[in-house]
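Engineer: coords please:
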Amino acid sequence: MYCSSSITVHLLRGAAALALLVFALFFNPYGMVLSGVALVGAVVLLRGCPMCWMMGLVETMRKGKGPAST
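Structural biologist: Presented below is the predicted three-dimensional model:
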């Protein structure tokens, strides 16, 4: 259910979500709308909360979808 196509894709989604979270925290004084959009984008990339992302990573690793498999 939470699996990505590969571990690499899953980690890239996590990194992008982390970047959006950092953007939302540091640029909050410049516009709450941009921060809100960044937070929504992070939740979409994480497919829920950070724990949901972690569960998806574990499932992806368990299914053996490493970087070499597509």
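Engineer: from here on, contacts and neighbour counts on C-alpha atoms
Structural biologist: Noted.
Engineer: Residue 18 - how many residues pack around it?
Structural biologist: Residue 18: 18 surrounding residues under other CA atoms under 10 Å.
Engineer: Following up with a second sequence; could you model it the same way so I can compare the two?
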Amino acid sequence: MYKILKAHPTKEQITNFNMKIAEEDDYVDYVIDLNTLDEDAKKELCSLYDIDDKDLNQKEKLQLSISSSV
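Structural biologist: Presented below is the predicted three-dimensional model:
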């Protein structure tokens, strides 16, 4: 699953969701292995990034991307 962000995640969010960071020339990707999250963390993730929990539960990974110029 792929979602474009308007703001970078906080350090706390990066830690809480075990985000892996990949930086490219024009963008930054934050990848989350959804299998490592408990149900409460998934609910928080859905709330923060406006994601349907039914869609999220069918996926193994979530990639959040943002322009590196933001």
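Engineer: Please state their TM-score.
Structural biologist: Between these two chains, after superposing, the TM-score reads 0.33 (TM-score structural alignment, normalised by the length of structure 1); 41 aligned residues with a CA RMSD of 3.2 Å.
Engineer: show me where structure 2 has helices.
Structural biologist: 11-16, 39-49, 53-57 (DSSP state H).
Engineer: With distance to residue 67 of structure 2 and mean neighbour count added, can I get these in a markdown table?
Structural biologist: Formatted as a markdown table, those follow (distance: least, CA to CA, whole Å; neighbours: other CA atoms under 10 Å):
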| stretch | distance to residue 67 of structure 2 | mean neighbour count |
| --- | --- | --- |
| helix 11-16 | 17 | 12 |
| helix 39-49 | 16 | 14 |
| helix 53-57 | 23 | 13 |
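Engineer: a markdown table for those, including distance to residue 27 of structure 2?
Structural biologist: Below are the helices of structure 2 laid out as a markdown table (distance: least, CA to CA, whole Å):
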| stretch | distance to residue 27 of structure 2 |
| --- | --- |
| helix 11-16 | 16 |
| helix 39-49 | 18 |
| helix 53-57 | 23 |
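Engineer: mind checking which of those helices is nearest residue 30 of structure 2?
Structural biologist: helix 11-16 (8.1 Å; CA to CA).
Engineer: which other residues reach the closest one?
Structural biologist: Helix 11-16 of structure 2 has contacts (CA atoms under 8 Å, 6 or more residues apart in numbering) with 20, 41.
Engineer: Let's see that with 7 Å instead.
Structural biologist: Taking contacts as CA atoms under 7 Å, 6 or more residues apart in numbering, no residue outside helix 11-16 of structure 2 touches it.
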